[in-house]
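Chemist: Prediction below, plus the sequence it came from.
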Amino acid sequence: MSDFRTQIQAYIREQALPIDKYSHQPRLYQLATTLGEGLVYDDDVLYAAAWLHDLGVFIGHRPAEPSELAAWDNVAYALKTVPDLLHQWQFPIDKIAAVLAAIAQHSPQQTPTSLEARLLRDADILEQLGAVGILRIVSKVGRDTRYPTFAEALATLEQNLHHLPNQLQLASAQGLAEARIALLAQFIRAAQAEAQGQPW
């Protein structure tokens, strides 16, 4: 029997560049399973989708040219690339379509059609709030074309605060979000106060 979980994890550990990209996958899977406590879902599907959903954001998988990167669809890349990888790792063939659906529907603007997709989507939204959300955005300043300065990072954090919480679907996710929302709001207020109206 294929140990596809070990192979998925080893592959992502190798491919996740910059190196800080790696921590999102194990944390996301753990968070999604926490949200799913007491619910009946396919853990193989959730595991594969959580670990592979961001394949297209890694250096070596995404374009290097800034103009191409600005138009890059990392989800489409993952949907194209993941099936062959899952076949290679002897992942159950009858579950691949469900993995792809969860990946396709994990973004906040999407409507999940399965519990696995809902768990992944809510967990990914939670990852954009609170202390983890702050670290993930601020770490990109100066190395990501979206965040040349702290001003753009702070604007994204504000957008996340105002638009993401009400998109959570699961009651368990809404409960976990409360402390993260409060912390993020406090951070934004403090950053704005300390800047005293000066540019970042």
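Modeler: Received it, and whenever you're ready, just let me know what you need.
Chemist: all contacts plus neighbour counts: C-alpha atoms, from now on.
Modeler: OK.
Chemist: The helix of greatest length in the chain packs against which elements?
Modeler: Longest helix of the chain, by residue count under DSSP state H: helix 171-195. If you count contacts as 3 or more Cα pairs under 8 Å, 6 or more residues apart in numbering; DSSP states H and E, helix 171-195 packs onto helix 115-126, helix 130-138, helix 150-163.
Chemist: Pick the most deeply packed of the ones you listed.
Modeler: Of all these, helix 115-126 carries the top mean neighbour count, a mean of 26, counting by mean count of other Cα atoms under 10 Å.
Chemist: next up, a second structure to put side by side with the first:
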Amino acid sequence: MDLDPFKSGKIWNFDGFKEIVMLEKHILSLVRNYAFNNSEKDDIHGFSHTERVHELSIQIGKSLGANLFILRISALLHDVGRVRERNSSLKENHADLSAKMASQFLNTLNFKISEKDKLNIIHCIRAHSFSNNIVLKTLEAKILSDADKLDALGAIGLYRTIGFTIKKKGGIDQVIEHLENKILKLRDRLHLEKSREIADERKKIIWDFYNEIKHL
């Protein structure tokens, strides 16, 4: 039996071939490079954010028995459409653009991922955006959505909130507004208990900052 997917052209389901570690590493290296080259060049939604979401996804995924291969690809590609969103006049959600770009990219590779796994990856990416209002159908989609929100909490989340506001030429009032309208509500929008545990560890610095700054 020929186990070389590069030669056979066979559709492989990597759930059943996790022993092919080097192949997975090769795929993920290509995905990581593509994500880096198509990321925003800032600390708010740039590649540093992508890497943190990736690590959070794996942390949660390992504890829940999720498909880590699907999670890794989904997390790395979840924001690749942001640059195109910013430069587009069509007002298409970045998650939809990211899903389209991910699908096109995966189709260009010299090997095939099973259709089931690919559909899960695309679903994870499209559904991670809260504003898209898509029902999360898989464990991996719930994990990615939660991991993306968790990166908006804690010290790094506070840094991103302030950076985002400054980028939009806002001030203290806009920081408070962003905290009240979005950040302070994120914990209740998480899908998994494991994610809520992480949020509880991160929320104190956000609340302490908010309670102090709103009285200035």
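Modeler: Sure thing, it's come through. Computed from a prediction, not measured in an experiment: that's the story for all the values here.
Chemist: among the helices and strands packed on helix 171-195 of the first structure, which is nearest Leu184 of the first structure?
Modeler: helix 130-138 (4.9 Å; Cα to Cα).
Chemist: counterpart of the closest one in the second structure, which residues?
Modeler: Helix 130-138 of the first structure lines up with residues 154-162 of the second structure when matched by TM-score structural alignment.
Chemist: Check the mean deviation of that stretch from the first structure.
Modeler: Here stretch 154-162 of the second structure, set against the first structure after superposition, deviates by a mean of 1.6 Å using mean Cα distance after the TM-score superposition for the first structure.
Chemist: Can you find the partner of Gln7 of the first structure in the second structure?
Modeler: By TM-score structural alignment, Gln7 of the first structure lines up with Leu30.
Chemist: what number of residues lie near that match?
Modeler: Leu30 of the second structure: 16 surrounding residues under other Cα atoms under 10 Å.
Chemist: thinking again about what came up before, quick check: which of the helices and strands packed on helix 171-195 of the first structure is nearest to Tyr41 of the first structure?
Modeler: Set against Tyr41 of the first structure and scored by Cα to Cα, those come closest in helix 115-126, at 6.3 Å.
Chemist: That closest one to helix 171-195, inter-axis angle?
Modeler: 20 degrees (axes from the mean of the first three to the mean of the last three Cα atoms, to 10 degrees).
Chemist: Superpose on the second structure and give me the mean offset of helix 115-126 of the first structure.
Modeler: Averaged out, helix 115-126 of the first structure is 0.9 Å away (mean Cα distance after the TM-score superposition for the first structure).
Chemist: Tell me which other helices or strands that helix touches.
Modeler: Counting contacts by 3+ Cα pairs under 8 Å, 6+ apart, helix 115-126 of the first structure is packed against helix 24-35, helix 43-52, helix 96-104, helix 171-195.
Chemist: Tell me how far the longest one lies from the chain's centre.
Modeler: Here helix 171-195 of the first structure is found 18 Å from its chain centre; the criterion is Cα atoms, centre = their mean, to the nearest Å.
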